[in-house]
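>>> Using only what follows, build the 3D model:
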Amino acid sequence: MSSKIKSGLFFGIFTAIVLISEHLVSTNIHTTTEIMGIIVVGILSGTIGGLVFVFLMEKFKSSAFGNNSTKIDLDEDEQIIFQTPANHFKGAEGVGGKLYLTNRCLIFKSHKLNIQNHELSIPLNKIAKIERYKVLSKISNGLKVQTVENTTERFVEKADEWYVHLRSLPETMVA
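Predicted coordinates:
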């Protein structure tokens, strides 16, 4: 089972549990049959909703809008080494977009459906430290990039792959 389907199922079941709990607390239902009905409907609707959400997100990412809004301009002698969809944390918001590694910079460009649209470029020779971290202290898919100016940028998505790519750069590029 793909990780996207697992994520959709997890999201759906979590949502169902929250909705079921809220419904049981806010209504005056006492029979086992009524409670079981609410649980079954909640799990089915939450799971279907989670899977539909994942499907729609995949459609968006592969659409012209999703791809074109995150394209970056490169200098003539600059090349993309690695790229993936990613979220960049600006405050509490995980801004969706794409993360690029070029032979010169680490670049994040948000897509247009964010509140905080932006582009971030960190020259490779300004990266002081790279670490993986757990998002919400549970999910190990975060990447922290600390610069020589002592700023920390946090990204989510494929952190293990990013860590390997960034650590494989020549020592003169990443301290």
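>>> contacts, neighbours, all on C-alpha from now
OK.
>>> Could you list the buried residues of the helix of greatest length in the chain?
If you go by DSSP state H, the chain has its longest helix at helix 32-62. By neighbour count on 16 or more other CA atoms under 10 Å, the buried set for helix 32-62 is 38-39, 42-43, 45-52, 54.
>>> now what about the following helix or strand past that helix, what contacts it?
Next helix or strand after helix 32-62 toward the C-terminus (DSSP states H and E): helix 64-68. For helix 64-68, the surrounding residues in contact (CA atoms under 8 Å, 6 or more residues apart in numbering) are 60-61, 111.
>>> Proceed likewise with the subsequent sequence, for comparison:
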Amino acid sequence: MNNKKVQYTKKEFKIDLTWKQRISSMFFTTIIYGAVLFLFDRNQNINSIIFQAIFFGVLFVLIFPWAMKKILGKRVSNIVPELLDDEEIEEEIFANLFRGVEGVGGKIFLTNQRLIFKSHSFNFQKGQTNLEYSIISSVQKRKTAKLIDNGIKIITKQNTEFDFVVNDRDNVLVKIQNKLNL
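Next up is the predicted model:
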């Protein structure tokens, strides 16, 4: 056996916008929100509409993303699964796992032995789901809400189904299927 440690890239979810994109988004959001306010309440003072629209644009384009990054950033990036003694993480993928009606946010970890889903601490249903590669019978594409092509369904040999939502579904599907074909 090869005892070399496999290096993997830890992926961080981030959307980096330039200041030009942020200002454009804030301007667009302000105009749209102002138009909606005007159309639904024509009795409102125009100065009030302008103030509310600017406040909404600044709040949701600048302040809200910054606050969410501060609140969620460390909770999402510090998700660490419980591993077996000789287990090593080879891939880390942001995902949601449906447990009943709740889409539980967290990460999929592809290791040298199994697929692990570990939730982040903001969920009601917390914990770790372990799927040995040997018990997985199929991995297939699925649509989320019968509309969006971002789902993966994993079916075990006991016919238990696990529905995941991921970004870049086709790439993630290939990575999981490659682990099953080892």
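>>> So what does Val95 of the first structure match up with in the second structure?
When the second structure is aligned by TM-score structural alignment, the residue opposite Val95 of the first structure is Val104.
>>> got a list of what His118 of the first structure touches?
Contacts of His118 of the first structure (CA under 8 Å, 6+ apart): 109-110.
>>> Show me what it aligns to in the second structure.
Residue pairing (TM-score structural alignment): His118 of the first structure is matched to Gly127 of the second structure.
>>> can you give me the helices in the first structure?
Ranges of helices in the first structure, per DSSP H, are 3-26, 32-62, 64-68, 159-167.
>>> Adding distance to Ile139 of the first structure as columns, could you present those in a markdown table?
Shown next, in a markdown table, are these (distance: least, CA to CA, whole Å):
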| stretch | distance to Ile139 of the first structure |
| --- | --- |
| helix 3-26 | 12 |
| helix 32-62 | 18 |
| helix 64-68 | 25 |
| helix 159-167 | 11 |
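>>> Tell me which of the ones you listed approaches Gln83 of the first structure most closely.
Proximity to Gln83 of the first structure (CA to CA) singles out helix 159-167 among the helices of the first structure, at 8.8 Å.
>>> So what's the gap between that closest one and the chain middle?
With CA atoms, centre = their mean, to the nearest Å as the basis, helix 159-167 of the first structure stands 15 Å off its chain's centre.
>>> on contacts alone, who are the packing partners of that helix?
Helix 159-167 of the first structure sits against strand 127-135, strand 139-147, with contacts defined as 3 or more CA pairs under 8 Å, 6 or more residues apart in numbering; DSSP states H and E.
>>> Give me whichever of those strands is most buried.
strand 139-147 (a mean of 18; mean count of other CA atoms under 10 Å).
>>> Give me the range in the second structure that that one lines up against.
Aligned by TM-score structural alignment, strand 139-147 of the first structure falls on residues 148-156 of the second structure.
>>> Report the mean deviation for the matching stretch after fitting onto the first structure.
Aligned to the first structure and superposed, stretch 148-156 of the second structure gives a mean residue distance of 1.4 Å (mean CA distance after the TM-score superposition for the first structure).
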